[in-house]
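> Next comes the sequence, and after it the predicted model I'd like to discuss.
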Amino acid sequence: MNALRFSCRQLQQSGRATSKAITGVVSFSAYCRNRTSPPALSSASPDSLASRVWRSGHPSISIVEVIEQWLDEAKQVKQSELQQLIRDLRRHRRQHQALQLSEWMRDQSCYNDSPGDIAVRLDLISKVRGSEQAEQAFKAIPENMRNFQVYGALLNCYSRKKCVEKAEATMDKMRELNFLKAPLPYNVMLTLYFHTNNHEKLDALVKDMEENGIACGIYTYNIQLNAYGATCRFQEMEELLGKLERDTVVTVDWHSYFVGASAYLKAGEKEKAVAVMKKLEGLVTHNSKKFCYEVLITLYANAGDLEQVCRIWDLYKQMGKIFNSGYLCMISSLLKLDEIAEAEKVWEEWLLKKRLYDIRIANQMVIGYSRKGLWRKAEALVSQITENGGNPDGVTWNCLAVGYCVGGKMDDAVAALKEAVTVKMPVGHKLKPETRTMAACIEHLKSQGEIEAAEEFLEKVAENCHFPVAALNRLAGYLKDESQNVLPLDEMGADMPTLGDEETAQEP
């Protein structure tokens, strides 16, 4: 039965079909991808189920009530519509609602749960509830439903959690079941080996692909390029790039050149990096302009070339529409080049032209000021955020705390950092406080005799933030050690706030 009709709603009310409230998700789209691209949000009709979901408010809000209200009005919804909506929710990072919808659909007697649906749900469970819950969910799946997609979702779960042994065991099982006929599972393992620095295993797996006649696609080649660049194997990287350029089946893409240029810059080989960047620019197409120009701006900033940064920015602006991500990229690059005055000009331009207030851009300016100890400017900008249509988030206060700390305003630094830890972050995101600033604030509290307040603060950090456990333990030990009056800040790490991971963009 393809549509959920009113009769199915009556079954629900009589108890023969159930709905369960759930918690959150995203997807393993590579294994479960539908060939039809998801529609733009604006394509939803004024009164469609999709439009009601998008208007339902914060992504953490349950959409089960939205669906049930739709059914109460005796309206229909096809399974294909629900599957499309799940894809759209995942694409727009509304993970909780996507999982709610997936599990609700599973619990309806009117729908057939396909292996593809199961694979998507398994991946979502792993991202929301963890790998152990995903394992339990996998064990409950009937053997006859555990196809390539389902095992692929489990493999991806282990890869994401960097569980090498479990991923290898899953890969062996897929080999036993004759599921290794495509490059995708190999690419998942190659990515895992790259991120866990198992470069010998990575090379061996590439050889295994070749021996088994598994064609390498551009993704496989790019993983290899990343591995060669990370280990400074430049000759092999150059040979692979040359092979790609000569390949008549696989077409080299801008990402391949980005990897090569980044590796050269990291090694201090600026001339070689610039040569590769020129090749990257030669691959810019109408559809790739936005991404390529943003990448080139970042690369030239890393190369210390302000002139080229401005040249690419001019090309970017010729597209007609400047995205928030473009402003973010340009401001970040100018700050990296110590061009604060130029960054301020771009910031003012964005304030005049913005459609949606993107707190990431404001945060980039705040941390730019803060790293220079310009806490007054940082403070003034934070006070203007609300006036300009935004809301300071945890990252904002974290960045401001850095400025206060650099400027020696330790009471204010402590207050700002406490605010950062207290402010609620988007669902699925946690603040990453800057380690040295955290250490300096704890040292200051101890010097003021506020040991209890410092300990309570560390408890909140442990509960609400992503913060190294070793660093937390060291700070806690420092508070208890009466003989230690000065904390060796240089040993606490020199990281700076990471802008982007903690927050969800409001516009591309």
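Now that the structure is in, tell me what you want to look at. It should be emphasised that the depicted structure is a prediction, and the values quoted were computed from it without experimental measurement. Residues are numbered from 1 along each chain as shown.
> C-alpha only now, for contacts and for neighbours.
OK.
> what's the closest non-adjacent residue to Leu381?
Val366 (7.0 Å; CA to CA, 6 or more residues apart in numbering).
> cool, and Glu132?
Here the residue nearest Glu132, using CA to CA, 6+ apart, is Ser126, at 7.6 Å.
> And the strand or helix carrying that neighbour, what's buried?
In the assignment (DSSP states H and E), Ser126 maps to helix 115-129. Within helix 115-129, the residues that count as buried by 16 or more other CA atoms under 10 Å are 115-128.
> on that earlier part again, what residues does the residue nearest to Glu132 make contact with?
132-134, 157 (CA atoms under 8 Å, 6 or more residues apart in numbering).
> Can you tell me which of those has the most neighbours?
Cys157 (27 neighbours; other CA atoms under 10 Å).
> need the contact list for that residue.
123, 126-127, 131, 134.
> got a list of what Met330 touches?
Applying CA under 8 Å, 6+ apart, the residues near Met330 are 294, 297-298, 313, 343, 346.
> what's the spacing between Asn398 and Glu271?
Distance, Asn398 to Glu271, using CA to CA, to the nearest Å: 37 Å.
> again with Lys279
13 Å.
> Helices of the stretch 151-300 of the chain, start to end?
164-176, 183-195, 199-211, 218-230, 234-246, 254-266, 270-282, 289-302 (DSSP state H, counting those that start in this stretch).
> What residues of the third one count as buried?
Just to be clear, that refers to helix 199-211. Applying 16+ other CA under 10 Å to helix 199-211 flags 199, 202, 205-206, 209 as buried.
> what about versus this one:
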Amino acid sequence: MTKVFGIDAAERYFQGIPPMSRGSEVFTALLHSYAAAKLTERAENLFERIEESNVTFNALTYNEMMTLYISVGQLEKVPSVIEELKRRNVSLDLFTYNLWIIACAGVLDIDSVRKILEEMKHDSNSKDGWVTYRHLADVYITLGNLANPAHNSLVEADKKITQRELITYDFLIILFTGLGSKERIDHVWKSLKLRSQKLTSRSYIGILSSYLILGKVNEAGEILDEWTKLSNSDFDARTCHRLLDEFGVVGLKEKAGLLQGTSVLQN
């Protein structure tokens, strides 16, 4: 109804649904519509009703709210959503952790990022993909210079994208690596490259790590070759060697060795 008749029509339909029939899926569908349209005030009002209701919700509902806050740049509001989620004993999923990490990384709160990764490690609901995600995220924040102000100032006004937004792209690549989805990684990387903003070493480190973890050596080699040939890049072979060392630290030494013999890293 939102797509065909608009959000106002969807709201009227929602109000016409008997209260006893408004399950979590109904609330979440309307919240998703608000989030997609970036209608923060309406979304917050609905979220208050969700908090006051006796309906059982899963992580998807809270993910919608966090996605909205990230999309409108209100990263400081994400922790409050996490607090409410935990207060209601809702289990976090991989997307929840990813959004939470994006928000903390976006304000350069690296200590919180590491605490989140540690929480993931001890989450009884964690799955195999989460291990991959944690490994890659740990490599990323170690090598990505996130805490270095020289690498994280806002870009020029005419570039239309800030380092916070770039971090969001980078962590989406990490998320889809954890989920094992090369197709989605390719899509995010393609979208990132279409931006006028110069890509940082952090972005190249992220995509290289993702392809290596998924065993896509040829693709990793192509990215490495592309990085070295860009005239405006900040490529540094020492950074790549550090990347390989970090892979060994987190138990992925074998995969790191796949790029060790490339001509770029031997020179």
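Sure, I can see it. Note that this is a predicted model, so its numbers are computed, not measured.
> Would you tell me which one of the buried residues of helix 199-211 of structure 1 comes nearest to Trp375 of structure 1?
When the buried residues of helix 199-211 of structure 1 are ranked by distance to Trp375 of structure 1 (CA to CA), His199 comes first, at 44.0 Å.
> And that closest one, what's its match in structure 2?
For His199 of structure 1, the aligned residue in structure 2 is Leu75 (criterion: TM-score structural alignment).
> What separation do you get for that match and Arg164 of structure 2?
Leu75 of structure 2 is 10 Å from Arg164 of structure 2, by CA to CA.
> and what of Leu136 of structure 2?
19 Å.
> Please identify which of the two sits among more neighbours.
Between Leu136 of structure 2 and Arg164, Leu136 has the larger neighbour count (other CA under 10 Å), namely 27 against 23.
> if I read this right, the more buried one contacts Phe176, doesn't it?
No: the pair Leu136 of structure 2 and Phe176 does not pass the contact test of CA atoms under 8 Å, sitting 10.9 Å apart.
> what sits against Lys3 of structure 2?
Lys3 of structure 2 neighbours (CA under 8 Å, 6+ apart): none.
> how near is it to Ala9 of structure 2?
Applying CA to CA to Lys3 of structure 2 and Ala9 of structure 2 gives a distance of 10 Å.
> which residues touch the match of His199 of structure 1?
69, 103-104, 106-107 are the contacts of Leu75 of structure 2 under CA under 8 Å, 6+ apart.
> now Ile223 of structure 1
The contact partners of Ile223 of structure 1, by CA under 8 Å, 6+ apart, come to 187, 190-191, 194.
> change it to 7 Å
Counting by CA atoms under 7 Å, 6 or more residues apart in numbering, Ile223 of structure 1 makes contact with 190-191.
> Quick check: the aligned residue for it in structure 2?
Under the alignment defined by TM-score structural alignment, Ile223 of structure 1 is paired with Leu99 of structure 2.
> Please tell me how far its match sits from Ala220 of structure 2.
In terms of CA to CA, Leu99 of structure 2 sits 26 Å off from Ala220 of structure 2.
> For the stretch 1-150 of structure 1, which segments count as helices?
Applying DSSP H, counting those that start in this stretch to the stretch 1-150 of structure 1 gives helices spanning 6-14, 29-32, 49-54, 64-72, 79-91, 95-106, 115-129, 131-139, 148-160.
> so what corresponds to Phe14 of structure 2 in structure 1?
Checking with TM-score structural alignment, Phe14 of structure 2 has Phe138 as its match.
> how close does the match of His199 of structure 1 get to Tyr62 of structure 2?
14 Å.
> do Asp138 of structure 2 as well
Noted for Asp138 of structure 2: a distance of 24 Å to Tyr62 of structure 2, by CA to CA.
> Same question for Met120 of structure 2.
17 Å.
> Ok, Leu46 of structure 2 next?
Distance, Leu46 of structure 2 to Tyr62 of structure 2, by CA to CA: 12 Å.
> Give the residue from the two that has the larger number of neighbours.
Tyr62 (22 against 17).
> follow-up on the earlier one: for Tyr404 of structure 1, state which of the buried residues of helix 199-211 of structure 1 is nearest.
Distance to Tyr404 of structure 1, by CA to CA, is smallest for His199 among the buried residues of helix 199-211 of structure 1, at 42.4 Å.
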